Each structure stands twice: as structure tokens, then as C-alpha cells.
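A.B. asks: coords below, sequence missing:
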């Protein structure tokens, strides 16, 4: 969708006042429709009543209802309460509430707020009505006019003023398409929204690009896998060759989007989208992105205040839409892939293998998916989730983590701080259930001849294998559900040697390190500097040597 703006001028004051009155009626109809839709009224019922109530034609009424419905859906999509919408703008309303603002500045703010509330007129495009029925662009001699329907087959005409300052201005393409449509009678829809800003009238025209040219740059030369991440706030790009191998990596940081206004974020997003498509054009590679629909932005008490703040200012979907629009213009192929398990596969398979960051590894998986490659589970991971000895260890570690979390939950009284702990406890219970299911024997099925035969697969085949591997590796080995340091997984992935990794991972905490030092008789350097030498353990008196029943140096890791 492309939106262009132009200024409107009138030949007489009467036409201007007629438009102001029409805008006032439409704005009132829009606000009334919004509130009635929240109460549960249907569009069909509203359309009958509003036409008589506001004395505007049925198409304007339908457009007002459509605009109100769009605003409600937009609020729901952004996880905001539609009932708390302030017409005219929340920021302006908050400023006007401040009593210290007065004089001319206050009057200016008040006028701006009133213009936003009252002076708006919107008309949807319609291909069957020569592009737009109520607000149609027409050509008269040497000028372009906007014909505005005021009801009862009456129209007013406004002159369109629009300077073309750039060589690639979209306005010239739009006007050329309109002229061609008038000549061939093959019209295209365009929507028009008229607003009053600082006592001037502006029209915002939105339309879809007509060009449907086939892309020149395709995945035949490889792709750029793109993964947008909130923490740290950046875009991870993995350049993938045609054969599925990694060529190079790159990152674009997005901190410029933080603490900016909506318009500023929109402008910066377009710049970033241009930068990405220019890189794709220069490297002659297609673009691969995730086909994400809903992105949770968090809620109060989820334990991620900073991350939640970033997500509230995160225009993920908008940025991807801009990339798709620009790629279409530059004839670059964009491939959308299923986002399922891209991060998990990248973190567990490619991050330790290539010593990559988990975000870059996720982008690499996106690129490989776009090229049609399927991610198989490494053989050493398959062996790991069938190794009873390792499963015992993993279950013990999860039980230990669960006990710590339960103790922490008991001592925490703050209801908001309890939420992330409860969430973690719920996840641990789920992980334990998955680990315990790995012990299950193959199920049997009863045939007609009463024979019992083993079914193919185990009970845990209802879980995705990558999900099982994640549960078996992350907390038992890394100590977290997902860690940024994934290098400990490399010996398991390459050699299948989990003993060595476990021995290292068991002593990450200070308490475990101190216990190990004490057991091994390691003397701190400070003991030889005037401290009581009687506290030094006797040489060779290592406690762990007397406890041969433990496989690991610390009982906590058994």
C-alpha cells in the first residue's frame, strides 16, 4: 500500500464551508459507530440508522463504520484496550489537561486537537466506481481536481496542488496510471482521506501498486535469511549459498527506533528496509523472512520490563511489510517460511557447530528453509535422548531446579515478581513430563487376531524431536532455558561426549566451585598470608575420593 499526500485549494469560501460541515458530520458518524460497535451492534443495523441520523449518503456511513471497525481491530492486535481510545490523540489530550499551558500555545493545541476530532473525511476506493465514488480525481484542461460528493447529487471541486521534487516521485507514476485508466476504462481503486491541518486541507491518497512484474533476483543465487530480534534489538542476517552453506553474516542494530515518535519510527523503518533491499540487490540474493502473524508484547509482571518496553515500540510486522514492498519494486524475490523451531534448530545445531550467535544461527535456518532444506536431528542428539544414564542426570537436574524455584516462590511475596517464577515452574513441570515420557516402553496395539504388536515409535513421538532435545539439553547442560553461550553443546554435537560437558557445567555456581576446592584440598592464596594455617586441609585429604559411589565430583551433579 502506497500513500501520497497533496494540498487542496478552493475557488470560493462556500465550497470550503460545505466541506467543513461534511467532515464534521462524517467525524461524528465515525465516533458514534465506534462506540456502538463496542456495544455489540452490527454493521447492518448501524447502516440503516446512521444515514438518517447524520444526513450523509450510505457510502460515507459504510466508510465510517469500516474505519471504526479497523481501529478496534488495530487496538486488539496491539493488545490495547479499544475502550480507552481518545479521539483527537492521547498525547494532545494529556497536554491540554496540564493547567500550566495557557495563552496562544494552548489555543493552538486545542485547535489542533479539535481538527483531529472533527475535520476528517474518508472514502474507500472501488474499482467498479472509476476508482472512487465519493472522492474522485478528475482531469480538467491543465489541472487536476478532486470531486467531492456532498449528497443529493451535489459535488464540490477542489484543486490538487502537488509539487514533484524528486526524479522517482511516486506521484508521477500514480497520475500516469490514472490517465491510462481513463483511456482504457480499466480502473483501479484508491482511497482518499481529507484532513484539515493548520487551516489548510490535505488529501491522503492510498492505493496498491499495479505492477506485477516477475522478480529478477531469485533464490537461484542463494538467499539472505533475516531474523529480527528484540534482545539485543537488532536484525540478524545470514547470507546462504545455493547449496545451503553459510557464506557470511551481518547485523543491523535497531536502537535508533527506541524512544521515537510514531512518525520517526516509520521513517527510520523505511530507511532500514531500503538498506536491506539494497544489500540483497548488491549481493544478488533473494530475501527470506518468517511468516509471523502475532507477536506477544508481554504484560505487567512477566519479569521482563526492559524487553517489554522494547516490544511496545517494536514495529516488526510493519518493517517486514516495508521490506516486501521495496523488494517487489526492486524485483527481488521474498520467501516467507514457517517460523516453527527456527530459533531452537539454530541454537542447538548451528550455533555450537559454527560458533555463531543464536540469532545469526536462527537467520541461517530461515535461509536454509527458504531454499527447501529440511533440518534433520544430528545422530549424537538422537543417541543422547535414548541414553538412560543421561536421562537420569537430566531428570535430577530438572528436579533440583524445580526445588530451587519452589523455594524461591515461597519466599516471594510480590505478586508481580511471583508471576515469572510461576511461569518458570510451570515450564519445568512440562519439561519433566517430557523427560519422563522418554522412559516409556513402546505402546502396543490390539489387532483382530488378539495379537499384541509393538507400534512404530514411542509414547513421546507426540512431541517434536527438536522440542525433546531442547528440554534434554538446555537446563541440564546450560543451566537456562536458552543461553547465549552455546559452546558447551559442541562436544555433544560433534563427539557425543556428554560426560566431559557435564563435569564442566556442574561447577558454574560459586557454591559448587567452593565445595570442589574444599574437597580437592585447594588452598586459597590468602591462607598463606598471615591467616590461620590450621584451617588448611591436610594434603591428599580429598573428600570426593572417599565417595566412590558418585560418578561426578560433586554429589549435587549426580
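C.D. replies: Yep, it's here. Worth saying up front: this structure is predicted, and the values here are computed from it rather than measured.
A.B. asks: rest of the way, CA atoms for contacts and neighbours
C.D. replies: Noted.
A.B. asks: need the helices for the stretch 51-200 of the chain, in chain order.
C.D. replies: Per DSSP state H, counting those that start in this stretch, the stretch 51-200 of the chain carries helices over the ranges 58-77, 90-97, 103-118, 170-184.
A.B. asks: do you know which of the ones you listed lies nearest residue 205?
C.D. replies: Proximity to residue 205, assessed across those by CA to CA, is greatest for helix 170-184 (9.8 Å).
A.B. asks: For stretch 248-258, measure first residue to last.
C.D. replies: Using CA to CA, to the nearest Å, the end-to-end distance of stretch 248-258 comes out at 28 Å.
A.B. asks: Show residues contacting it.
C.D. replies: By CA atoms under 8 Å, 6 or more residues apart in numbering, the list of residues contacting stretch 248-258 from outside reads 233-240, 264-265, 268-269, 310, 313-314, 360.
A.B. asks: neighbours of residue 379, just the number please.
C.D. replies: Close neighbours of residue 379, defined as other CA atoms under 10 Å, add up to 12.
A.B. asks: Kindly apply the preceding question to residue 237 instead.
C.D. replies: With neighbours defined by other CA under 10 Å, the count for residue 237 comes to 28.
A.B. asks: and of the contacts of stretch 248-258, the nearest to residue 516?
C.D. replies: Residue 516 has its nearest neighbour among the contacts of stretch 248-258 in residue 360, at 36.4 Å by CA to CA.
A.B. asks: Which residues are in contact with that closest one?
C.D. replies: Contact criterion CA under 8 Å, 6+ apart gives 227, 236, 237, 238, 249, 346, 351 as the residues in contact with residue 360.
A.B. asks: second one coming, line it up with the first:
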């Protein structure tokens, strides 16, 4: 394999602005990964590519004959978003400091089931948090595919959301959770996974969803406030009434 890199900074007169490295050995696994990348560019579906150099730390074992350096290639693929339909099952999602709360809602707005996907990010490295975020997004989209449902999310003001959560009980513990959480990364991971799976996603105004969920659904359905908020988010995406239940 050959690698062509663009040099940074001023170039000596007559020298190429690019540096070419030839004869880079590839493992069978690496060669297999390059095939879909080439296919994406050949079909015109790749919009950008990111290359990162990663060196295996000293002390960690590597396969015999391999280099400590690896090249990680990331390709952005353009995937069209599916259209959201209010007359279909919807999976409302409430993003929290340590988990994703979800509620599956019938087209008529009635609750079918609720649950949560853990997201324990505290104390992890940035790479570990990114990996766990992707796993949680994949689990959520897998659930949506299995239940034949589309997804409803809040369009969040991240600073406001963190401020609201920080005011809840267990504030010291919650602040540590919030420090490790990137709402933007969570929502982006869900949207990307959903687009690849052909699942429609709708963002809704987050105003008062927690209050509506607590007042209208928590006690009535015997569920926690986060799952009740997810239920309110899903119903809002479907366009159902939000009047108070007396």
C-alpha cells in the first residue's frame, strides 16, 4: 500500500507539496477493510475521509512482523434520512446523565412498553465514552428495528439541559455524570445509526416534556419520571394532545 500526505508549512523551491510513502505492509484484516472504502468512493457515496495515525504503547504486545503504527481511516457516507410518519409506532427517547430512557408508543398515543439503556460514562477515557455511546445508540436503533418504530428525540439546548439536571437531587454525583456526558455525541450517534438502518428520526421541542411526563404519565402508568418524559416526547412527535390528566 502507498500513502500520500500533504505537507504543512512553507515548501522549498521545486519540491512537491506532498509526501509519498510506498510499500506499507497490510494485514489481511486491513486489506478487507479497504475494499468497502474503495467501493464507497467508486460509487460516489463517500463525502469525506479522515486518516489518523495511532501508535501501540510500549509494553503492549503486537503480532510478530507488525508495526506499532496503525492508520485508522474514517469515511463519511451520505445516507438519506427516512421520512417521519405520525401514524406509525414511535420510540420516544429521553437522554439522561447515565442512561437513555425510552417509551414505545402506538400510533394512537398509547404506551406499549418502556425501558432504559445504561450509559455509564463516568471515569472513562474519551475513546471509551465514544465507544459506549455508539453501543448505546446501536442498541436503541436495534430496538426500533425490532419494534418497527421510528424515533423521537429532543432538540436540546445542551447547556440548559445540563443546568436542569444539575438542579435535581444527588447534585454532586449528577455533576460528575454530566461532566462525562456529551449530549451532542449521543444524539448524533443515534441519528447516524438510524439513517443507516432506514429508521426515521424526528426532533421535537423539549419544553416541559419532563413536567408533562411526570404529571400525565408517571403515576398513571406506574413508571419513572425519565420514562414518562420519553413517553411525552414520543407523543409530541406524533402530534397528540398534552392537556393535563385530572
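C.D. replies: Good, I have the coordinates. Quick caveat: nothing in here was measured; it's all calculated off a predicted structure.
A.B. asks: circling back to that earlier point, go ahead and build a PyMOL selection from the buried members of the contacts of stretch 248-258 of the first structure.
C.D. replies: Buried residues within the contacts of stretch 248-258 of the first structure, by 16 or more other CA atoms under 10 Å, are selected in PyMOL with:
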select buried, resi 233+234+235+236+237+238+239+240+265+268+269+310+313+314+360
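A.B. asks: Can you tell me which of the contacts of residue 360 of the first structure is nearest residue 64 of the first structure?
C.D. replies: Lowest distance from residue 64 of the first structure to those (CA to CA) belongs to residue 227, with 37.7 Å.
A.B. asks: Need the counterpart of that closest one in the second structure.
C.D. replies: If you follow residue 227 of the first structure across to the second structure using TM-score structural alignment, you land on residue 94.
A.B. asks: Tell me, how many residues neighbour its match?
C.D. replies: The burial count assigned to residue 94 of the second structure is 26, neighbours taken as other CA under 10 Å.
A.B. asks: One more: residue 27 of the second structure?
C.D. replies: As a burial measure, residue 27 of the second structure scores 9 neighbours (other CA under 10 Å).
A.B. asks: And for residue 123 of the second structure, the neighbour number?
C.D. replies: Under the neighbour criterion other CA under 10 Å, residue 123 of the second structure is assigned a count of 12.
A.B. asks: ok, back up a step: so of the helices of the stretch 51-200 of the first structure, which one's packed in deepest?
C.D. replies: A comparison of these by mean neighbour count, using mean count of other CA atoms under 10 Å, puts helix 58-77 on top with a mean of 18.
A.B. asks: Which part of the second structure matches that one?
C.D. replies: Taking TM-score structural alignment as the measure, the second structure aligns no residues with helix 58-77 of the first structure.
A.B. asks: What is that helix packed up against?
C.D. replies: helix 13-38, helix 43-54, strand 120-123 (3 or more CA pairs under 8 Å, 6 or more residues apart in numbering; DSSP states H and E).
A.B. asks: Mean neighbour count, the ones you listed: which tops it?
C.D. replies: For those, the largest average neighbour count (mean count of other CA under 10 Å) is found in strand 120-123, namely a mean of 24.
A.B. asks: residues contacting the residue nearest the centre of the second structure?
C.D. replies: Nearest to the centroid of the C-alpha atoms of the second structure, with distances taken as CA atoms, centre = their mean, sits residue 189, at 1.6 Å. Residue 189 of the second structure sits next to 133, 134, 137 when contact means CA under 8 Å, 6+ apart.
A.B. asks: let's go with 10 Å and repeat that
C.D. replies: Neighbour list for residue 189 of the second structure: 130, 133, 134, 135, 136, 137, 138, 183 [criterion: CA atoms under 10 Å, 6 or more residues apart in numbering].
A.B. asks: okay if I get those residues as CSV plus distance to residue 25 of the second structure and secondary structure?
C.D. replies: Rendered in CSV, the data for the contacts of residue 189 of the second structure read as follows (distance: CA to CA, whole Å; DSSP: H, G, I helix; E, B strand; the rest coil):
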residue, distance to residue 25 of the second structure, secondary structure
130, 29, helix
133, 32, helix
134, 30, helix
135, 31, helix
136, 35, helix
137, 34, helix
138, 33, helix
183, 39, helix
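A.B. asks: right, and the pair among those with maximum separation?
C.D. replies: Largest separation among these by CA to CA: 138 and 183, giving 15.7 Å.
A.B. asks: Tell me the counterpart of residue 196 of the second structure in the first structure.
C.D. replies: When the structures are aligned by TM-score structural alignment, the residue of the first structure matched to residue 196 of the second structure is residue 329.
A.B. asks: Do a quick rundown of the strands in the second structure.
C.D. replies: Ranges of strands in the second structure, per DSSP state E, are 3-6, 18-21, 46-55, 69-77, 90-95, 99-105, 111-118, 150-154, 201-204.
A.B. asks: Go through those strands and pick out the most buried.
C.D. replies: Per residue and on average, the most neighbours among the strands of the second structure fall to strand 90-95, with a mean of 29 (mean count of other CA under 10 Å).
A.B. asks: got the angle for that strand vs strand 150-154?
C.D. replies: Angular relation of strand 90-95 of the second structure and strand 150-154 on a 0 to 180 degree scale: 30 degrees, by axes from the mean of the first three to the mean of the last three CA atoms, to 10 degrees.
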